[in-house]
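Colleague: Pasting the sequence and the predicted model now:
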Amino acid sequence: MADPQAEEIEELDPAELPPMRVREASFRCDDNSVVYVSFYTNDSQVGVAMEQDAIQTILPNEAMAAPGEEGEEPAEEANGTPRYSGEGYTLIGNSDASSIQFARPGGGLQTCDS
């Protein structure tokens, strides 16, 4: 039996799967606080929480989230390290790094080590 919606389905754009977690890590920062971070595929976003098992705040990769002005590349760290930010949080670091830079709302960037 033929599918009555076959033509409509053929015309649809392929679905994009949501990003998957590739690494979960905890980092102790210079002020002795701990941040729990989930890194996602393609450096698309990170999830951060200040307590273990808390609901994470998702921070998009700035280079992927906000396109620059016409013909201009989005800003990126000088060394090509992804920068994530949102809701007052900022995280700079690669998913395989043993150290990141992190700022919570109202605070400045500080170094955090795993």
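Modeller: Everything's here; your move. Numbers count the residues shown, from 1 in each chain.

Colleague: When you work out contacts or count neighbours from here on, use the C-alpha atoms and nothing else.
Modeller: Noted.

Colleague: separation between the residue positioned nearest the centre of the chain and Ser26?
Modeller: Centroid check for the chain by C-alpha atoms, centre = their mean gives Gln45 as the closest residue, at 1.8 Å. Remark: distance between Gln45 and Ser26 (C-alpha to C-alpha, to the nearest Å) = 16 Å.

Colleague: likewise Glu87?
Modeller: Separation of Glu87 from Ser26 (C-alpha to C-alpha): 20 Å.

Colleague: Take this one as well and set it beside the first:
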Amino acid sequence: MTSKHLILAAATAVSLTLSACGESEPEVVGGTPDPMARELANAAPVELPPSITASRTYRCRDNSLAYVEFFNNNTANFRLEQGAEPTRLTAESAGGPYTADGITVSGSGSSVTIARPGAASQSCNSN
């Protein structure tokens, strides 16, 4: 008899618990809704930063090294020392020379020509 009473008590407890689910308002799971949802929905689209298409180390004719990162938006970062602050170079059109601050990098493949102030223009090949 006691097992019947236990089963009846458990069924009653479950039915009382489930009766609270019949409320008219939905349950909010995870806390309050996002307070910035409206602002985010009306925000301007996000523009992704340019991606690197190639990152190359070049050995130049005078045995110096040049580090160039080429991006998909006709720009390149130029460094003479690894880890140094880069100079941002820009090309007027795709395939054109990258220039800024008197520095010019012509080409973007395994062989480029680099011209910079105080040094002769020279060809450089990637390692």
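Modeller: Good, I have the coordinates. What you see is a predicted model, and the numbers here were worked out from it, not measured in a lab.

Colleague: Map the residue nearest to the centre of the first structure onto the second structure.
Modeller: Matched by TM-score structural alignment, Gln45 of the first structure corresponds to Thr75 in the second structure.

Colleague: Its match: what's its closest spatial neighbour, skipping adjacent residues?
Modeller: In this structure, Thr75 of the second structure finds its nearest non-sequential neighbour in Thr90, 4.4 Å apart by C-alpha to C-alpha, 6 or more residues apart in numbering.

Colleague: would you say that neighbour is within a strand?
Modeller: Yes. Assigned with DSSP: H, G, I helix; E, B strand; the rest coil, Thr90 of the second structure falls within a strand.

Colleague: start to end distance for stretch 27-47 of the first structure?
Modeller: As for stretch 27-47 of the first structure, its first-to-last residue distance stands at 13 Å under the measure C-alpha to C-alpha.

Colleague: hmm, I was thinking of stretch 26-34 of the first structure
Modeller: One end of stretch 26-34 of the first structure sits 7 Å from the other (C-alpha to C-alpha).

Colleague: Which part of the second structure matches it?
Modeller: Under TM-score structural alignment, the match for stretch 26-34 of the first structure in the second structure covers residues 57-65.

Colleague: which outside residues touch the matching stretch?
Modeller: 66-68, 80-81, 111, 122-127 (C-alpha atoms under 8 Å, 6 or more residues apart in numbering).

Colleague: chain center to it: distance?
Modeller: In terms of C-alpha atoms, centre = their mean, to the nearest Å, the centre of stretch 57-65 of the second structure is found 30 Å from the chain centre.

Colleague: cool, stretch 92-111 of the first structure as well?
Modeller: 12 Å.

Colleague: Can you check the distance spanned by it, start to finish?
Modeller: OK, stretch 92-111 of the first structure end separation, C-alpha to C-alpha: 10 Å.

Colleague: aligned partner of the residue nearest to Thr75 of the second structure in the first structure?
Modeller: Aligned counterpart of Thr90 of the second structure in the first structure: Pro60 (TM-score structural alignment).

Colleague: Return the distance of that match relative to Pro82 of the first structure.
Modeller: Per C-alpha to C-alpha, Pro60 of the first structure is found 10 Å from Pro82 of the first structure.
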